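Asks: pasted the sequence and its predicted model underneath.
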Amino acid sequence: MSPISVRGFAVASATAVTAVGSVVGVASGSTAQTNDAEATAADSTLLADIPAGQQAQVQTASLTQQADVQAIAADTLAKKDAEEAARKQAAADAIAKQKAAQQAEEAAKARKEAEAASRSASRDSSSFPVQSSYTVAQIQAMARQMVAADQFQCFSNIVNHESSWNYQAVNASSGAYGLFQALPAGKYASAGADWRTNPATQIKWGLNYMDSRYGSPCQAWSFWQANSWY
């Protein structure tokens, strides 16, 4: 039945009811039933006016809204999970970085200890035979046995600039002496009483000086390059 047919049926029914009510009302002397019948007819007419597809549209809109709410909730949860995963990853990265730095520090410490042990195991200045004089090659050979291999070139660079490997070199103006041009010259005595005539004693003193003041011959050489003294 179409909305027009429903409306016509409702109007006809309301007319009939109104007519009956009028007769009854006249017979009884009351108009209350007439009013009730008219109200009922009016309500029937209004319900008939609602389009048949409106209820489906309301239901569809409700389902769409629910889907939107669920999508927003899912998106919020996904973002929260992503943030939590990023936080955990950042914490893991920080721990890994700290562990790597610690391992590098331990490796550097072990390397320094190994170098120190190597120097300790190398021949001391007193173990070289005493000679009346020494060639540059002999002095360099001594130094190679006393200085760590990875530090020797830096060590040699400094000696080249200071004395050209002349263990008896004297600065006429200042009195600086020996391979490292120590000033005053008596500083060498801390390594041995024979510092004037024994290049091995001077090498021992120079190596100790570089290690204690700069950390290593290469660090001493870096300072020398920047300042032309050490």
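Replies: Structure received.
Asks: CA only for contacts and neighbour counts going forward, please
Replies: Fine.
Asks: next structured bit after whichever helix or strand residue 97 is part of?
Replies: With the criterion set as DSSP states H and E, the secondary-structure element containing residue 97 is helix 54-121. The helix or strand immediately downstream of helix 54-121 is helix 136-146, counting by DSSP H and E.
Asks: quick one on the thing from earlier: quick one, the helix holding residue 97 and helix 136-146 angle?
Replies: When axes from the mean of the first three to the mean of the last three CA atoms, to 10 degrees is applied, the directions of helix 54-121 and helix 136-146 differ by 130 degrees.
Asks: what about the residue sitting furthest away from the middle of the chain, distance to residue 229?
Replies: What lies farthest from the middle of the chain is residue 27; by CA atoms, centre = their mean that is 98.0 Å. Shown here: residue 27 relative to residue 229, a distance of 136 Å by CA to CA, to the nearest Å.
Asks: next one: residue 89
Replies: Computed as CA to CA, the residue 89 to residue 229 distance reads 50 Å.
Asks: chain center to the helix holding residue 97, what's the gap?
Replies: Chain-centre distance of helix 54-121: 11 Å, with CA atoms, centre = their mean, to the nearest Å.
Asks: what does stretch 155-164 give?
Replies: The chain centre lies 44 Å from the centre of stretch 155-164; the measure is CA atoms, centre = their mean.
Asks: identify all contacting residues around it.
Replies: 147, 165, 169, 178-181, 207, 217-218, 221, 224 (CA atoms under 8 Å, 6 or more residues apart in numbering).
Asks: separate out the buried members of those.
Replies: Buried members of the contacts of stretch 155-164, counted by 16 or more other CA atoms under 10 Å: 147, 165, 169, 178-181, 207, 217-218, 221.
Asks: try it against this one:
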Amino acid sequence: MSRISVRGFAVASATAVTTVGAVVGVASGDTLPSNDNFEATAADTTLLADIPAGQQAQVQTASLTQQADAQAYAADATAKKSAEESARLQAAKDAKAKKESAEEKVEAEAKAAKAAKAAKAAKEAKEREKEESQVASRSASRDASSFSPQGSYSVAEVQAMARQMVPGDQFQCFSNIVNHESTWNYKASNPSSGAYGLVQALPGTKMSSAGADWQTNPATQIKWGLNYMNERYDSPCGAWQFWQANNWY
């Protein structure tokens, strides 16, 4: 009868341990034993021919089962290692994405703050320019006292006086109001209300704060009307905007 080595089938518990150990060592990354060591181990194991014939099939089945278990263990170990590596890579990817997202948020906030600051600076510069323009135009306007009194004034003369007293960028608004209130008649009077003059001051005596000749001097009326519009509506154009909405100012 021929003798079959354990290289074909592992037998007994010693052989099973050797087989499982070899497989487990491979799964866990250990270095396989050298050929010489393996041969020595195989030489020390029981040969199949040494097992009684009635027990050989049982021993073979047990050995194959142990080999299958060892292979399953190795597969589980490999799968676990692969899962751990995938989890590590995903965690690194998530951390990188989170960092990039945070950096983008900081950058966006910085850009928004910079834009808001620039918009605020531009708005303030525009307001300063507007104020300076208004101050310059008003300071350059001719005062009512610089006009020599006359016995009477034509519409053209009154309008010419207004052009010299009212800032250029406000004249049209001032003119619109005067057109509606008195059609440039400095002696216009409203018997029912007591309003008087170019801008229909109510009552007309209010204009005495600009000069005692308020009834006969259109320059005095223009001076008072311009001051009234500036103080109450910030400008003639502000007064005209209110007039359009309410038909009075």
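Replies: Noted; the coordinates are in hand. Since this is a predicted model, take the numbers as computed values, not measurements.
Asks: after superposition, what is the TM-score?
Replies: Remark: TM-score between the superposed chains equals 0.76 [TM-score structural alignment, normalised by the length of the first structure]; 206 aligned residues with a CA RMSD of 3.1 Å.
Asks: which two in the contacts of stretch 155-164 of the first structure are spaced the farthest apart?
Replies: Distance extremes for those: the farthest pair is 169 and 218 at 23.0 Å, using CA to CA.
Asks: how close does stretch 88-96 of the first structure sit to the second structure?
Replies: Superposed on the second structure, stretch 88-96 of the first structure shows a mean distance of 2.6 Å to its aligned residues (mean CA distance after the TM-score superposition for the first structure).
Asks: so stretch 154-169 of the first structure corresponds to what in the second structure?
Replies: Using TM-score structural alignment, stretch 154-169 of the first structure lines up with residues 173-188 of the second structure.
Asks: flag every buried residue along the matching stretch.
Replies: If you call a residue buried by 16+ other CA under 10 Å, then stretch 173-188 of the second structure has these buried ones: 173-178, 181-182, 184-188.
Asks: relative to the whole chain's centre, how far out is that stretch?
Replies: The gap between the average C-alpha position of stretch 173-188 of the second structure and the chain average comes to 51 Å, counting by CA atoms, centre = their mean.
Asks: likewise stretch 207-226 of the first structure?
Replies: The mean C-alpha position of stretch 207-226 of the first structure is separated from the chain mean by 34 Å, CA atoms, centre = their mean.
Asks: what's the end-to-end length of it?
Replies: Across its full length, stretch 207-226 of the first structure reaches 20 Å between end residues, using CA to CA.
Asks: so that stretch matches what in the second structure?
Replies: With the alignment judged by TM-score structural alignment, the segment of the second structure matched to stretch 207-226 of the first structure spans residues 226-245.
Asks: touching the matching stretch from outside, list them.
Replies: When contacts are taken as CA under 8 Å, 6+ apart, the neighbours of stretch 226-245 of the second structure outside the stretch itself are 166, 170-171, 173-174, 176-177, 248-249.
Asks: give the contact list for the residue nearest in space to the middle of the second structure.
Replies: Central residue of the second structure (CA atoms, centre = their mean): residue 112, 5.8 Å from the mean position. If you count contacts by CA under 8 Å, 6+ apart, residue 112 of the second structure has none.
Asks: residue 105 of the second structure versus that one, what's the distance?
Replies: From residue 112 of the second structure over to residue 105 of the second structure (counting by CA to CA), the distance is 10 Å.
Asks: repeat that for residue 54 of the second structure.
Replies: For residue 54 of the second structure, the distance to residue 105 of the second structure (CA to CA) stands at 77 Å.
Asks: so for the two, which residue has more residues nearby?
Replies: More neighbours sit around residue 105 than around the other of residue 54 of the second structure and residue 105, counting by other CA atoms under 10 Å; the figures are 12 against 8.
Asks: quick check: the alignment partner in the first structure of that one vs residue 126 of the first structure, distance?
Replies: If you follow residue 105 of the second structure across to the first structure using TM-score structural alignment, you land on residue 86. Computed as CA to CA, the residue 86 of the first structure to residue 126 of the first structure distance reads 63 Å.
Asks: counterpart of residue 160 of the second structure over in the first structure?
Replies: With TM-score structural alignment as the criterion, residue 160 of the second structure matches residue 141.
Asks: tally of neighbours for its match?
Replies: Taking other CA under 10 Å as the definition, residue 141 of the first structure ends up with a neighbour count of 12.
Asks: repeat for the one 4 residues further on
Replies: Neighbour count for residue 145 of the first structure, taken as other CA under 10 Å: 17.
Asks: part of a helix, is residue 57 of the second structure?
Replies: Yes - secondary structure of residue 57 of the second structure (DSSP: H, G, I helix; E, B strand; the rest coil): part of a helix.
Asks: burial of it, as a residue count?
Replies: Summarising burial for residue 57 of the second structure: neighbours were counted as other CA under 10 Å, giving 13.
Asks: could you do residue 19 of the second structure as well?
Replies: Counted with other CA under 10 Å, the neighbours of residue 19 of the second structure add up to 21.
Asks: which strands and helices lie in contact with whichever strand or helix holds it?
Replies: Taking DSSP H and E as the criterion, the element that holds residue 19 of the second structure is helix 12-27. Counting contacts by 3 or more CA pairs under 8 Å, 6 or more residues apart in numbering; DSSP states H and E, helix 12-27 of the second structure packs against helix 53-139.
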